[in-house]
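Trainee: Structural data only, the sequence is not supplied:
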């Protein structure tokens, strides 16, 4: 890593790096993310950060779990922000490590705003978004020239004061990639169908993308709630609905399994 570390900026004491860890496989970490893992004094990490990623932390670094999972006790976002500020003011090199990309349903924007208001210097390191990676590695293109000219990224758990109009999203005709949506699939599917999406619209769900726990379910829109109820679709999962999901049958015929060579 000596040569690669020359490509990355210095990680100064008293600063915070908001870093995306990608979907899980450490091979999808950026060079900047690896450098941060090797230099950080404290790593404040989310529930979706794979243990294999944390294995790159330098010896002696403190690991602090700050995961937020639906329906389970977890730290409040305010507490997490205050902890980052406290650690930086203690002169630590603070790595805030998030699954996927910190600015795509990762609350990275809230933490960046809190750090800025507190006068804490920070850096943002984008990561491979789980929503796009989970599809790509299984032969599902997020955009396909003859199928769609836009794609919608949506969360199944909007903020309490926000409201998603699934019927309106359905009327756009654009494929929809859902994050954190497994427990909300019945209402989401109902709204999408009320908005005009046929029940046989292709869909795909990927649980634990790029990790040893990965599973893939090809489905239709109307079958999603029952598949989730029966445990075939488990959280955390990325669920995609739309024409792009149908391309997997043709593309994946000779697609090498992701990470298979590295495992040998």
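Mentor: Received it, and whenever you're ready, just let me know what you need. The structure displayed is predicted, hence computed values, not measured ones.

Trainee: use CA for all of it now, contacts and neighbours both
Mentor: Will do.

Trainee: Residue 213 versus residue 5, what's the distance?
Mentor: 31 Å (Cα to Cα, to the nearest Å).

Trainee: before we move on, what about residue 111?
Mentor: Where residue 213 is concerned, residue 111 sits at a distance of 29 Å (Cα to Cα).

Trainee: Give me the more crowded residue out of the two.
Mentor: Each of residue 111 and residue 213 has its neighbours counted (other Cα atoms under 10 Å); residue 111 has more, 22 against 8.

Trainee: Pretty sure that one sits in a helix.
Mentor: Yes - assigned with DSSP: H, G, I helix; E, B strand; the rest coil, residue 111 falls within a helix.

Trainee: Surely it and residue 81 touch.
Mentor: Yes - between residue 111 and residue 81 a contact is recorded at 5.7 Å, counting by Cα atoms under 8 Å.

Trainee: and the comparison structure, right after this:
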């Protein structure tokens, strides 16, 4: 077992005034990109309810797992799904049993995650819950691949978009016509499957085909793969390069820097 970043021989104390449930943003994937507070909460937990993303695969580098119950609450894209209601119940039941619960999520709990739903479920059950912010992949993964989301003199805004549903879908809440006109950087997460349709929607809305784009798969990990292309070739690039989740897609002038 690898030595944890902060020794667990004398673990950081969890003050009595802290809530029994912590919603922890685990960061973009690399185990050492979790926040210090997130690390402390993990080391003080009796139970870790862990998502697929974040540092889940390398928990032993952060925590002495002896005596800690780890619950797999993965939600894989178009694959294994643990019902949100069941996850909520885990948090409530363990907290009521007197356990300190660390709910480990990828990225940040509130960036296209279910963090607020879980906090609300705890509140409705009378369970105190805190949020420990995390490093979102939407910004950090492009940065690690050499793509700044903003750059002085190039862009004055950026938009983070969920690509979970395609343009035109009844459940889509994104105005792609307006998005194409902003002139800002577009960072898309959960968009591998629908990436070609998103690119087509932006092109149809008038965004130039030669707009630079970048795709970063498994960002921050040893398996990181980054490719550059244009908006016009984005769809074919995703297919040709066999891009698979998790990946971040960046569209805008900064992707050409």
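Mentor: Structure's in. What do you need? The structure presented is a predicted model; accordingly, all values stated were derived computationally and were not measured.

Trainee: For residue 132 of structure 2, grab the count of nearby residues.
Mentor: 21.

Trainee: so what's the counterpart of it in structure 1 closest to, chain neighbours aside?
Mentor: Under the alignment by TM-score structural alignment, residue 132 of structure 2 pairs with residue 125 in structure 1. The spatially closest residue to residue 125 of structure 1, leaving aside those adjacent along the chain, is residue 19, at 4.6 Å (Cα to Cα, 6 or more residues apart in numbering).

Trainee: in structure 1, which spans are strands?
Mentor: Counting by DSSP state E, structure 1 has strands at residues 16-20, 42-45, 62-65, 94-98, 122-125, 152-155, 176-179, 202-207, 215-220, 237-241.

Trainee: want to try TSV for those strands, with distance to residue 34 of structure 1 as columns?
Mentor: Putting the strands of structure 1 into TSV (distance: least, Cα to Cα, whole Å) gives the following:
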stretch	distance to residue 34 of structure 1
strand 16-20	10
strand 42-45	12
strand 62-65	15
strand 94-98	11
strand 122-125	11
strand 152-155	27
strand 176-179	25
strand 202-207	25
strand 215-220	27
strand 237-241	25
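
Trainee: and those strands, which is most packed in?
Mentor: strand 94-98 (a mean of 29; mean count of other Cα atoms under 10 Å).

Trainee: and it, how far from structure 2 on average?
Mentor: Superposed on structure 2, strand 94-98 of structure 1 shows a mean distance to its aligned partners of 0.5 Å (mean Cα distance after the TM-score superposition for structure 1).

Trainee: Residue 118 of structure 2 pairs with which position in structure 1?
Mentor: In structure 1, residue 118 of structure 2 lands on residue 111 (TM-score structural alignment).

Trainee: How about residue 227 of structure 2?
Mentor: So, by TM-score structural alignment, residue 227 of structure 2 is matched to residue 217.

Trainee: Over to residue 72 of structure 2?
Mentor: Using TM-score structural alignment, residue 72 of structure 2 pairs with residue 65 in structure 1.

Trainee: That match: what's it in contact with?
Mentor: 44, 45, 46, 47 (Cα atoms under 8 Å, 6 or more residues apart in numbering).

Trainee: coming back round to it: so how far is residue 74 of structure 1 from the match of residue 118 of structure 2?
Mentor: 16 Å.
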